[in-house]
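Colleague: Have a look at this prediction, sequence included:
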Amino acid sequence: MQTSSSTLPAKAATTNGTKDIGRLVVSCPDKPGIVAQLTQLLGEHGANIISLDQFTTDPENGTLYQRTVFHLPGLAARREGLEADIQATLAEPLQMDWKLTDASKRKRVAIFASKTDHCLLDLLWRHRRGEIPMDVVMVISNHPDLADQVRPFDIPYFYVPVSGDKKDAERKHLELLNGNVDLVILARYMQIISADFLEEVQVPVINIHHSFLPSFIGAGPYQKAKDRGVKLIGATAHYVTKDLDEGPIIEQDVIRVSHRDSTGDLMRSGADVERGVLSRAVTWHCQDKVMRDGNTTIVF
């Protein structure tokens, strides 16, 4: 394992404009009165609700999903009491799964990449401009090729070769990741992630790929698409599960192409779509806007 930096950068943990802003995300069996109970509890603690989005899978015997953003002066000091009240008053009697986050605490992110740079550099550029509420704490690659491009962003680059038995590489990955990140992004990382890795890493993993799958699998998908006269190309961002490319979808997009487009044109257009789709998916995840319902998602 090699790295272009020996230590992780110390970066600010807060984001301007998010002081004392909390996000409460809940899911539970639906029944009348849940929204009222939740808003009443927040009001009793002195919180002012900024926005509230909710969805039920079925008004009868369905599941309620809700994301509430609120302002509570002194949130950091009052959070423990609020969480205890949510657990006792709502979570236990309503069989509720819930998560309360402080919007000023940005998600710590590791980006995996191989040799293709467009998604990686787009995320790093957006991160530097403050467009995505995340702190990129490291880039990990199975090739050394992108180290020079990452260096100007002052982010550690770890080169971990993958050959033969992947378990050794995954062990090194876990040593780097465990306790240091809240999210892993596969920005065109051309290696299959094992079920063991997913179980041990204990944080969500988001992947991006072109939407030709499964029609054009393997090497040279854009040439195969050109040969078939494809008229739409696109990209899909999804959570990674043990089932290859079958995890819950977060975001998708497509653009039209024609017979006039060369294979190179298709590749450039595909890269544009992939950048946009991945950045939106990561942004929504970092804003706690994505909730999973089995193998699908609710995106508020």
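Modeller: The structure has been received and is ready for your questions.
Colleague: Going by C-alpha atoms from here, please, whenever you check contacts or count neighbours.
Modeller: Will do.
Colleague: residue boundaries of the helices in this protein?
Modeller: Assigned by DSSP state H, the helices in the chain fall at 34-44, 75-86, 92-94, 118-129, 147-150, 167-177, 195-201, 221-228, 263-286.
Colleague: Take this one as well and set it beside the first:
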Amino acid sequence: MIDSHTKNRARLLVACHDQPGIVSEISTFLYSHYANIIQSDQYSTDPEAGMFFMRIEFYWNDSRTSFQEIRRDLAPLAEKRNFEWRIEKASRKKRMAIFVSKESHCLSELLWKWRAGEFHCEIPLVISNHNETRAEVESYGIPFHKIGVEKGNKTEAEEKAIRLLHDHEIDVIVLARYMQVLSPTFVQTFPQRIINIHHSFLPAFVGANPYARAFDRGVKLIGATAHYVTDDLDEGPIIEQDVLRVNHRFTARDLRVAGRNVERIALARAVHWHLHDQIIVHNNKTIVF
């Protein structure tokens, strides 16, 4: 839950080549801008010649300085130290769009957590290529947009979706079992802002009916992977993975039920971490604080 102090609370994420003094300099900068560090996490791949990542939550005294001043004055420090950075107000609700097809288990989990206040975000719309989930979405008071995707109209359908996303100033897109492959144009329009979920049988059980194939092979673990979407299908930076142990008594239907449960959990965690600015993407990996 968001506490009462988030009005003047912010999150700073930093990525750069590891170098002596970077923590001290950023801490001194915040102190000089009347900010108090509440939480700090950092990670170095190699202190000699690796990459350094840091996430800081801080509270600033708005009677002495402003968020805009802190953001403005960070720029020359970042240039001096050659680090990439992102700063967000904790109070700002990100605007999240959900894409879904027919299966509703992941969608239902996201909507429930949003209504329960576990997701600090707004959901201005849900987009689907089918009508199966319309009633559920509209019961939450969220606008539902059906954009059918047929052979020959994929480009037109994506253009319509992109216009809607821009019109609603969407920050993050969640594919809650959306069974369409997004084009490179769509993906490149929202870099590191599209989160997908899929079963972890890939590449062992690709194509249709993965749970039936898993049953035939007698698998012992059911898993799911949440990741950012890139042009390489199902190969984007992994955010979260989870598994459930199964055995020979599980039918193909039991495996499907178990798989849905894991998908819900993994996707919800990934969305939560993204909304709370806990993820830094570097190359094709994520650092999750």
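Modeller: Cool, got the structure. Since the structure is predicted, the reported quantities are computational estimates derived from the model, not experimental observations.
Colleague: Quick check: TM-score for this pair?
Modeller: Superposed pair, TM-score by TM-score structural alignment, normalised by the length of structure 2: 0.96. Supporting alignment: 286 aligned residues with a C-alpha RMSD of 1.6 Å.
Colleague: re the thing from before, among the helices of structure 1, show me which one is buried the most.
Modeller: Mean neighbours per residue, mean count of other C-alpha atoms under 10 Å, is largest over these for helix 263-286, with a mean of 20.
Colleague: and the gap between the residue mapped onto Ser200 of structure 2 from structure 1 and Ala271 of structure 1?
Modeller: Applying TM-score structural alignment, one finds that Ser200 of structure 2 aligns to Ser211 in structure 1. Separation of Ser211 of structure 1 from Ala271 of structure 1 (C-alpha to C-alpha, to the nearest Å) stands at 12 Å.
Colleague: can you check Lys289 of structure 1 too?
Modeller: Taken as C-alpha to C-alpha, the span from Lys289 of structure 1 to Ala271 of structure 1 is 25 Å.
Colleague: go on, Tyr222 of structure 1?
Modeller: 11 Å.
Colleague: Ok, His71 of structure 1 next?
Modeller: 39 Å.
Colleague: residues near Pro248 of structure 1, how many?
Modeller: Other residues near Pro248 of structure 1 come to 20 when the count uses other C-alpha atoms under 10 Å.
Colleague: follow-up on the earlier one: burial count for the match of Ser200 of structure 2?
Modeller: With other C-alpha under 10 Å as criterion, Ser211 of structure 1 counts 20.
Colleague: which residues sit in contact with it?
Modeller: Ser211 of structure 1 makes contact with 233-236, according to C-alpha atoms under 8 Å, 6 or more residues apart in numbering.
Colleague: mind running it again at 10 Å?
Modeller: Counting by C-alpha atoms under 10 Å, 6 or more residues apart in numbering, Ser211 of structure 1 touches 221, 232-237, 252-254, 270, 274.
Colleague: Just give the nearest non-adjacent residue to Arg16 of structure 1, would you?
Modeller: Just to correct that, residue 16 of structure 1 is Asn rather than Arg. Closest residue in space to Asn16 of structure 1, ignoring its immediate chain neighbours: Ser104 at 7.6 Å, by C-alpha to C-alpha, 6 or more residues apart in numbering.
Colleague: residues in contact with the one you found?
Modeller: So Ser104 of structure 1 contacts 12-22, 133 (C-alpha under 10 Å, 6+ apart).
Colleague: Understood, closing this out.
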